[in-house]
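> Using only what follows, build the 3D model:
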Amino acid sequence: MLLHEVFVDGFRNLAQVTLRPHPRLTVLIGDNGQGKTNLLEAIHLVAALRPLRPVERAAELVAFGRETGLVRGRFALDGPLDVEVRLEQRGRKATVGGKAVRDVATLAGRLGVVSFVPDDATMIRGGPGDRRRGLDRFAYALLPAFAAASRRFDEALEQRNRLLKEPVVDDDALDAFTPPFVDAAVDLARLRAEACVRWAPVFSAEAHALGGDALGATLGYQSGCFDDDVATTASAALQQHLQQRLDRGRDVEKRKRSTLCGPQLDDVVVAKAGRGARFLASQGEARALVLALKLAAVRLLTEARGQGPLLLLDDVAGELDRHRAARLLQSIDEHDAQVFVTTTGTDTLPPLGDCAVVGVHDGRLRA
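Alright, predicted model coming up:
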């Protein structure tokens, strides 16, 4: 996939900005607070059809004093593809070729974008929810069935929890809603396990390329409900196991008023030299591990699609020592991805090859 042009108007501090990026590497340079990360966010929004960082309302992305914002991207993906995201006070609307997008998750999966921001270190040092979200973002892009499976599970979990929160739980209704929950839980767990199985060896190789033997990184899926290997155990056996656990734990769930077993409790275990990286890895090592996860995702998505995704790296030079930053740029050059990097100055980066360097000042671009 290639982004030929992005037009941004009324998005955070950006007003009527047009960027025509380099096909391989575009470096956005400028002082902090000038709009570099905002431009990355705009690119992510039009490529992934969701914000780069969580927001409560789409209106938070609209420039101060404006009613609406607009991001328009011209892509090459098996032919020309024009995508537009309009931000309004009531939400956001996406169109492709002027037609409303009905299945946002499927289109986002087709487009493909991998991003790194400093807060992504929570994938290593944060809680299980941070790692689940990181895994799910990868699975959305890699596995076509994941979006529908995730939606189905979220709906089943919400319905079951709603019943458990009633002042008096209707056991007959709970009996009726539990089998659909079990089916959805098994489907989601198997897809997450598949994503991890495919991610793990490539992640270990990328971590070695970035940090050498010192990182010795591994990745594994930790189920929130199954003791057996989810990837190799038959679905029927997993369904039976989960149903039995839910039956045994029903009284406790009634007291807690929540579903206490299922993929909503999954975790991803990232280890360094055989020990959990969450507490063992230094800040620099944690960020190198996250970058290895991202580069592994780029490689796998490229293999699966036959073309690379966009790779967005925010202030990556400020997160790594110069040696690891040099290794990162070398590794990026080996991947088939269109890369966007933000930095406060090219002196913070190792020598750059063929690329475009674009200045960002007060929400405007300088070639």
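> CA only for contacts and neighbour counts going forward, please
Fine.
> can you pull the contacts of residue 294?
By CA atoms under 8 Å, 6 or more residues apart in numbering, the residues touching residue 294 are 114-116.
> Any buried residues in the strand or helix carrying it, and which?
Secondary structure assignment for residue 294, by DSSP states H and E: helix 283-305. Buried residues in helix 283-305, counted by 16 or more other CA atoms under 10 Å: 285-302.
> Tell me the helix or strand right after it.
That would be, after helix 283-305 and using DSSP H and E, strand 310-313.
> And that following strand, what does it pack against?
strand 113-116, strand 338-343 (3 or more CA pairs under 8 Å, 6 or more residues apart in numbering; DSSP states H and E).
> and if we set it to 10 Å?
Strand 310-313 is packed against strand 25-29, helix 36-48, strand 113-116, helix 283-305, strand 338-343, with contacts defined by 3 or more CA pairs under 10 Å, 6 or more residues apart in numbering; DSSP states H and E.
> Quick one: closest of those to residue 132.
helix 283-305 (13.3 Å; CA to CA).
> Proceed likewise with the subsequent sequence, for comparison:
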Amino acid sequence: MKSTIKNKKVWLIFIILIAFLLLVGGTIPYFLFYIFLLTLLVPLIHNLMVLHRLKGYVKIPKDSIYVGDEITISYEIDNKSRFIVPYLEIENTIFKDLTGSKAPNIITTLEPKEKFYHKETITLKRRGYYQLGQIKVLIKDGFGLYTLNKNILSQTSLLVYPEPISLDAFRSTKVEQLGELMIEDLAFQDKSRISSVREYREGDSVKSIHWKLSAKLGELITKEYENKGDTNVVIFMNNYKKYLENDVDRRLEDKMVDISLSIINYYLNRNIPVQLLTQYEDQIVDIEGQQSTDLKPFLTIFAKFKGNGYKNLNPFIQYRSNILKKGTTVIIITPNLDKATGSLGIFLKSRFLKPLIIMAWDQQYNNGFLDSSVEKSLRQDGIPVYIIDYGTNIKEALEG
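Below you'll find the predicted structure:
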């Protein structure tokens, strides 16, 4: 609670009376001074009594909420005192936390024992874990001498999940002697077992076409194969805080989340085991799944994801590679593609793993570090590399 006197004339009168008392003295000056003090004290006491009895609450939905959803925030201010509140101003700071923009302040009055109820519907613009703060209430007396404020705290937290981006394919770039060839990631498929057939799509391998059925139906039909039993994917998100300390409005954080979630969603929908490793401050976060129903724990992690890792994950990735099965696809998502990251990619390949490096950066604000010579070297060694800017369409980039 804070109290201020903003009327400059009051301070001027106070200084003049003090000076008059010191220089002249006498009964009448003191009488005028006491009357003046009483005039100041009455509205102050009134405001303090009202503020003490001013109660309120904030109500927020507790359901699973995704970016793009609409929610209604309601709050109530209750004047439990026996005095009128001539001026009441309400600032909804929760609105700014959720949308990034400030809501207009509400100004009203409250009679004794009266309640003020208000609700606002907003569209959630970004994922995150919000330990929602407060509604700020400001009151003034009838003369405008005092301004007092009080914070009405919300005990509710809100978890906003990112919305998964659906990928129809996940393609990687492989550099060969004849140039750059776009290939679909078919390493997970068991060619001896067909799971289903579908219409041919541009980019499908000619070897996957079901020629007999295509001739019968008069259109190209593609065979889809079951996944190999030993197929698995490990994704490392390097959220070392040094790499993200200049991240404007958490843009790189959000991009890394969208990239990771889209890839995980792609694999889970195809029943391919996938494991995510990142860090939250000094703790390693390790989570895995295999089916589309396993997505929820990943969403929770991504809602809370921050660029707050205490350590560069590169040494950890190298150490962890010692326990990974040969042939495991290792995807590194990082805002920093330097020589150390490039060397890590080559090391993983030498361990008979399948590294794939995705760099997220923000060209507009010059955030993220890209060494073009490292990118070129990795491609020459047959290691797929994606460079995805904040403004790049993830679906288009990952599908090729």
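> Would you report the TM-score computed for these chains?
Here the superposed chains carry a TM-score of 0.23, computed using TM-score structural alignment, normalised by the length of the first structure; 133 aligned residues with a CA RMSD of 6.4 Å.
> sorry, back to before: pipe the contacts of residue 294 of the first structure into TSV and attach neighbour count and distance to residue 254 of the first structure per row.
Listed next are those as TSV, based on neighbours: other CA atoms under 10 Å; distance: CA to CA, whole Å:
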residue	neighbour count	distance to residue 254 of the first structure
114	24	40
115	20	40
116	21	40
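> Now tabulate these in TSV and tack on distance to residue 38 of the first structure.
TSV is the format used below for those (distance: CA to CA, whole Å):
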residue	distance to residue 38 of the first structure
114	16
115	13
116	14
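> now, which of those sits nearest residue 148 of the first structure?
Nearest to residue 148 of the first structure among the contacts of residue 294 of the first structure, with distances taken as CA to CA, is residue 114, at 20.4 Å.
> Excluding covalently adjacent residues, which one is nearest to that closest one?
Leaving aside its sequence neighbours, residue 114 of the first structure sits nearest to residue 311 (CA to CA, 6 or more residues apart in numbering; 4.9 Å).
> how close does that neighbour sit to residue 290 of the first structure?
13 Å (CA to CA, to the nearest Å).
> quick one: common contacting residues for these two?
residue 116 (CA atoms under 10 Å, 6 or more residues apart in numbering).
> so after the helix or strand where residue 357 of the second structure lies, what's the next helix or strand?
For residue 357 of the second structure, the host element (DSSP H and E) is strand 354-361. With elements assigned by DSSP H and E, the helix or strand that comes after strand 354-361 of the second structure is strand 369-370.
> State the helix or strand in which residue 36 of the second structure lies.
Here residue 36 of the second structure is assigned to helix 27-52, by DSSP H and E.
> tell me which residues in that helix are buried?
Residues of helix 27-52 of the second structure classed as buried: 33, 40, 43-44, 47-48, 50-51 (neighbour count, 16+ other CA under 10 Å).
> can you put those in CSV and add distance to residue 110 of the second structure?
Below are the buried residues of helix 27-52 of the second structure laid out as CSV (distance: CA to CA, whole Å):
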residue, distance to residue 110 of the second structure
33, 32
40, 22
43, 16
44, 17
47, 13
48, 15
50, 10
51, 12
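> For residue 23 of the second structure, state which of those residues is nearest.
Among those, and counting by CA to CA, the member closest to residue 23 of the second structure is residue 33, at 13.8 Å.
> Look up how far residue 23 of the second structure lies from the residue nearest to the closest one when sequence neighbours are not counted.
In space, and not counting its chain neighbours, residue 33 of the second structure is closest to residue 17: 6.4 Å by CA to CA, 6+ apart. The gap separating residue 17 of the second structure from residue 23 of the second structure is 10 Å, by CA to CA.
> Counting neighbours, go ahead and name the busier of these two.
Taking other CA atoms under 10 Å, residue 17 of the second structure and residue 23 do not tie; residue 17 has more neighbours (17 against 9).
> isn't that one right next to residue 28, touching?
No: applying CA atoms under 10 Å, one finds residue 17 of the second structure not in contact with residue 28, separated by 11.2 Å.
> Make sure residue 94 of the first structure is indeed in a strand.
Yes: counting by DSSP: H, G, I helix; E, B strand; the rest coil, residue 94 of the first structure is located in a strand.
> Once you drop chain neighbours, what's closest to it?
Nearest one to residue 94 of the first structure, counting by CA to CA, 6+ apart, is residue 85 at 4.4 Å.
> what sits against the one you found?
8, 42, 45-47, 49-50, 69-73, 92-96, 100-101.
> Then residue 276 of the second structure?
Neighbours of residue 276 of the second structure in contact, by CA under 10 Å, 6+ apart: 233-237, 260-261, 264, 285-289, 298, 301, 331.
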